[in-house]
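Undergrad: below is the sequence, then the predicted model.
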Amino acid sequence: MTPEDWIAHDPDPVTAAELAALDAVELAARFSRPLTFGTAGLRGPVRGGPDAMNLAVARRVTWALAQVLTDRGLGGSPVVVGRDARHGSAQFGEATAEVFAAQGFSVITWEHPVPTPVVAFAVRQSGAAAGVQITASHNPPVDNGYKVYLDGGLQIVSPVDREIEAAIALAPPADQIPRLAVQPADDALVEAYLARVATLRRTAQGRLRVALTAMHGVGGELAVRVLGAAGFDDVHTVTSQFAPDPDFPTVPFPNPEEPGAADALLELAKQVGADIAVALDPDADRCAVGIPVGDRWRMLSGDETGWLLGDYILSTLPPGRAATSVVASSVVSSQLLAKIAADHGARHVETLTGFKWLARADAGLGAQSLVYAYEEAIGHCVDPAAVRDKDGIGAAVLICDLVTSFIAQGDSIPAALDRLALRHGVYTTAAVSRRVADPAEAAAMMARLHTTPPTELAGFAVHATQQGDAVFLTGGDQQSWVRVVVRPSGTEPKVKCYTEVRQKVGADLADARRGAAAVQDRLLESIRTW
């Protein structure tokens, strides 16, 4: 479709006028790289053209997805459509629901925004053929996206993504795609999600004071309700970040991992004397955790939270269940979960990056079933039987349960991390991101690493391997081991370097930690010279 044809058939007069006002160079650029499915679906800036999120793209992608489902014999099946509160989400969500309806599908949708894990749950719970969530998760305010689930509430993988993209190329002009009004559903599935997540507590009883931020997203109200239903009713929220706001005014990047993003949360936790601090990202599928250490607070890394939750889930399984249980982490996450799993007699599976792979970690393993999966980017799947995706609200319930259990025993998260280090060695992780202007710059950077990888890092000779779009660099000696995984981000204009150091522990844990930190510093210094 030529730019002129696209503009003539753009159903949104705002984006049509925007495109018509562009010069020839910018207009050609908008049409040179249509959105494609990445790690977590389609994501792009909200603006006109096929390389962005807009009403025309939402209609055409939904038409294409409907054709793929119909070709698979699923025409007329139920589908679930949800959306967050970002710019354009209400418009795109309504269009998605109405295009599905016009193609003969039975549509479950809501008048209000819902967290992403609610959509994943609803697809699985209702037996729907597919689900769509309009969201860009933790991306900057200018972005939005289109996330697709198939049966069982699992994110799509190849070849389905390529089939949808091929069908998009055949889609009619956006204003010629039929739409049919849809009656919104009641909140029965939302309430069923709440009831399910509230049951995730394992062993602990007792009170807990929680500080919580929704990061201007859609998870705040439901998270408070779920925590209350689980017995955690002493919850204090960051008022300035509680209500959904698509401009995310208090944080430049609405990502709890970004430096400074959790400052307001940690200040509140200190003021109210909280036992734990919890940050949800804007669509509430990710959860970051803050803990008190003496008279200060710090955020745990995604890996630290992953170790703690993995160990807690495995340690609270019914007797004999560990032998049939699977825990999973991705190639960019810490290697420690594998050691923890072996300790409990469970199986560990390492997958490619993204929960579309982590959620399938037990595929083909017979009676062995997934009980937990995590990725270092603060994503945790804590109840795979109900939500086969990361779930920040579910993770919040479980981390609160863990802390309540520790308090009852006179224990703490720092002490638990010390025990893991004494048993398995000190593991430290850090990530370095380099922002790029466009995918071409990321590809050029990765090509250089593929063809001429470094031979030395942090004073160690390293061995380079490749897997998919990632480069792996590993090396070490009898005392220390280092690993770097470099890959282009699937959701943001970045090339990411994930580092890990493992240090043996001798007589002094503090000394081992200092040694690991020194190696980590040298490792990061080496990476910054690339």
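TA: Looks like it came in fine.
Undergrad: from here on, contacts and neighbour counts on C-alpha atoms
TA: Fine.
Undergrad: contact partners of the helix or strand that Y372 is a member of?
TA: Using DSSP states H and E, Y372 falls within strand 369-375. With contact meaning Cα atoms under 8 Å, 6 or more residues apart in numbering, strand 369-375 is reached by 302-303, 306, 310, 313, 324-330, 332-333, 353-355, 358-359, 361-362, 380-385, 390.
Undergrad: filter those residues to the buried ones?
TA: Listed as buried from those are 302-303, 306, 310, 313, 324-330, 332-333, 353-355, 358-359, 361-362, 380-384, 390; burial here means 16 or more other Cα atoms under 10 Å.
Undergrad: ok, structure two:
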Amino acid sequence: MNPEDWIAHDPDPVTAAELAALDPGERAARFARPLTFGTAGLRGPVRGGPDSMNLAVVVRATWAVSRVLTERGLGGSTVVVGRDARHGSAQFAVAAAEVFAAQGFSVISWEHPVPTPVVAFAVRRTGAAAGVQITASHNPRTDNGYKVYFDGGLQIVSPTDREIEAAITTAPPADEIRRRPVHPDDDTLVDAYVARAATVRRGRHGHPRVALTAMHGVGGELALRALQAAGFDDVHTVASQFAPDPDFPTVAFPNPEEPGAADALLRLADEIGADIAIALDPDADRCAVGIPAAGGWRMLSGDETGWLLGDYILSTLDGADAATSVVASSVVSSQLLATIAADYGARHVVTLTGFKWLARADAELTGCSLVYAYEEAIGHCVDPAAVRDKDGISAAVLACDLVAHVAAQGISITDALDRLALRHGVHTTAALSRRVADPGEAAAMMDRLRSNPPAELAGFPVTATADGDAVFLTGGDQQTTVRVVVRPSGTEPKVKCYTEVGQAVGADLDDARRRAAAIELQLLASAQTW
């Protein structure tokens, strides 16, 4: 569709006027690269044009999803539509629900925002044919997105995403797509999600004091309810970040991983003498954990949390259950979970980046079931039977349970990490992001690395391999392993480099950690030059 026709048929007069006022060059740029399904659906800035998130894009994408479902014999089925509290989310969710309804689908939706895992749960619980969540998760405040679930609450993968994209190209003009009003549902499914999230607690040891932030997102109320239902009633919240606010006024980026984002949480944790600090991202599908340490409070990395939760879950299984249990991590996450799983006699699967793949980790393993999956970007799936996606709220419940569990043994989370290092070797991980102007710059950087990879890193010979869009550099010796994974981001304009150092532990754990940290710094310095 050319710009003039798009503007003439834009159902939102605000974005139509915006596009009409652009100079020809900027307008052409908006139409050069329509949004496509990336790691977590469609995502882009809220503004006019097919390369962005707006009413016209949502209406046409929903028409396309309806067409694909109908072509698969699922016309008239149930679909679930939810949304976060970002700018545009309410309007986009209503439009999506109304397009589905006009296409003959039965729609479950809510008048209020809900965390992303609630939609994944509702699709699975009801047997719905699909779910759509309007969210940009932890992206900048200017963004929004459109996340799609099929097949029992799993994120879509190819060829489904390509089929939807192809259907979008045949969609009618947005103002010609029929819409029918939808009456919002009650909170029965939301309440069921809360009740289920509370059940991930394994033990009944103690009542840790919890500091919690919702990061201006939509998870605060349900996280409190789930924690209380699980028996954690000593929870203190960062008041300035508790209510949903699409402007995210107290953080530069609404991502618990970003430097400074968790400062208010850690101040609260220190003031109240908390045992654990929990930060949810804005749509509450991710969970970051902070702990008290010798030098003061610190946030665990996603890998550290992944090791701890994976080890804890596997430790609660008997031998027979462990043999048919699967844990999974992504290619950019630490490799330590594989060692932990082998120690318990469980299966470990490495998948491509994103929970669209992690949630399917047991698909080819007959007689085995996924019990845990994580990725380094603080995403954790601790109850795959209920939510086949990352879920920050149930992960928060399990993290609090873990703190209570180790306290009952007279140790701390720091001690638990030391035990893992003594048992399996020291592992350090880090991530470096290099921002790029556009996908072309990212592609050029990846091409340079593929054609001329380094022969050594930190003094160790390495081998380069490519798989999909990622380049892997691996090497080491009998005492040390080094690993760097480089890939373009699927949701933001950046190239990401993930490092891991494995170091054998001799008589001195601290010395092994110092050696690993020094090597890690060399890896990161090398990554800055590619």
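TA: That came through fine. Predicted model, so just to flag it, every value in this text is computed and none were measured.
Undergrad: re the thing from before, list the contacts of whichever helix or strand comes after the strand holding Y372 of structure 1.
TA: The helix or strand immediately downstream of strand 369-375 of structure 1 is strand 379-381, counting by DSSP H and E. For strand 379-381 of structure 1, contacts defined as Cα under 8 Å, 6+ apart pick out 285-287, 302, 306, 359, 372-374, 387-392, 394-395.
Undergrad: among these, name the ones in strands.
TA: Among those, the members falling in strands (DSSP state E) are 287, 372-374.
Undergrad: which one of those residues is nearest T404 of structure 1?
TA: For these, the closest approach to T404 of structure 1 (Cα to Cα) belongs to C287, at 17.6 Å.
Undergrad: what range does the strand holding Y372 of structure 1 cover in structure 2?
TA: Mapped onto structure 2 using TM-score structural alignment, strand 369-375 of structure 1 covers residues 369-375.
Undergrad: how far apart are the matching stretch and its match in structure 1?
TA: Comparison of stretch 369-375 of structure 2 with structure 1 after fitting gives an average deviation of 0.2 Å (mean Cα distance after the TM-score superposition for structure 1).
Undergrad: between the ones in strands among the contacts of strand 379-381 of structure 1, which is nearest V46 of structure 1?
TA: C287 (25.4 Å).
Undergrad: quick one: which helix or strand includes S433 of structure 1?
TA: Residue-wise, S433 of structure 1 maps onto strand 426-435 under DSSP H and E.
Undergrad: can you give me the buried ones in that strand?
TA: Those would be 426-431, 433, for strand 426-435 of structure 1 by 16+ other Cα under 10 Å.
Undergrad: closest one of these to A17 of structure 1?
TA: Nearest member of the buried residues of strand 426-435 of structure 1 to A17 of structure 1, counting by Cα to Cα, is S433, at 35.8 Å.
Undergrad: and the closest one, what does it touch?
TA: 494-497.
Undergrad: and it, how far from C497 of structure 1?
TA: 6 Å (Cα to Cα, to the nearest Å).
Undergrad: endpoints of stretch 170-177 of structure 2, how far apart?
TA: In stretch 170-177 of structure 2, first residue to last residue: 12 Å (Cα to Cα).
Undergrad: can you check stretch 127-135 of structure 1 too?
TA: Stretch 127-135 of structure 1: ends 22 Å apart by Cα to Cα.
Undergrad: likewise for stretch 254-263 of structure 2?
TA: 12 Å.
Undergrad: what does stretch 168-185 of structure 1 give?
TA: 28 Å.
Undergrad: go on, stretch 211-221 of structure 1?
TA: First-to-last residue span, stretch 211-221 of structure 1, Cα to Cα: 14 Å.
Undergrad: likewise for stretch 290-297 of structure 1?
TA: Chord length of stretch 290-297 of structure 1, first to last residue, is 7 Å (Cα to Cα).
Undergrad: just the residues contacting it, thanks.
TA: By Cα under 8 Å, 6+ apart, stretch 290-297 of structure 1 touches 266, 270, 275-278, 298-300, 413-414.
Undergrad: which among these count as buried?
TA: Counted by 16+ other Cα under 10 Å, those give 266, 270, 275-278, 299-300, 413 as buried.
Undergrad: now do the helices in the stretch 301-450 of structure 1.
TA: With DSSP state H, counting those that start in this stretch, the ranges of helices along the stretch 301-450 of structure 1 come out as 302-315, 336-344, 355-358, 392-408, 413-424, 439-451.
Undergrad: if we can go back for a sec, quick check, nearest of the contacts of stretch 290-297 of structure 1 to L180 of structure 1?
TA: Distances from L180 of structure 1 to the contacts of stretch 290-297 of structure 1, taken by Cα to Cα, are shortest for V278, at 40.5 Å.
Undergrad: pretty sure E18 of structure 2 sits in a helix.
TA: Yes: counting by DSSP: H, G, I helix; E, B strand; the rest coil, one finds E18 of structure 2 located in a helix.
Undergrad: thought it was touching V46?
TA: No: proximity of E18 of structure 2 to V46 does not meet the contact threshold set by Cα atoms under 8 Å, at 11.6 Å.
Undergrad: the more surrounded of the two?
TA: V46 (21 against 14; other Cα atoms under 10 Å).
Undergrad: contact partners for the more buried one?
TA: 52-54, 87-88, 142-144.
Undergrad: what do you get for T70 of structure 2?
TA: G76 are the contacts of T70 of structure 2 under Cα under 8 Å, 6+ apart.
Undergrad: could you rerun that using 10 Å?
TA: T70 of structure 2 is in contact with 64, 76-77, 103-105, counting by Cα atoms under 10 Å, 6 or more residues apart in numbering.
Undergrad: for V148 of structure 2, state which of the residues you listed is nearest.
TA: Using Cα to Cα, A64 comes nearest to V148 of structure 2 of the contacts of T70 of structure 2, at 11.6 Å.
Undergrad: turn the buried residues of strand 426-435 of structure 1 into CSV, including distance to G345 of structure 1.
TA: Formatted as CSV, the buried residues of strand 426-435 of structure 1 follow (distance: Cα to Cα, whole Å):
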residue, distance to G345 of structure 1
V426, 21
Y427, 21
T428, 24
T429, 25
A430, 28
A431, 30
S433, 36
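Undergrad: now the lengthiest helix in structure 1: which residue numbers in structure 2?
TA: In structure 1, taking DSSP state H as the definition, the longest helix is helix 509-527. Here helix 509-527 of structure 1 aligns to structure 2 at residues 509-527, judged by TM-score structural alignment.
Undergrad: quick one: distance of that stretch to the chain centre.
TA: In terms of Cα atoms, centre = their mean, to the nearest Å, the centre of stretch 509-527 of structure 2 is found 27 Å from the chain centre.
Undergrad: thank you, goodbye.
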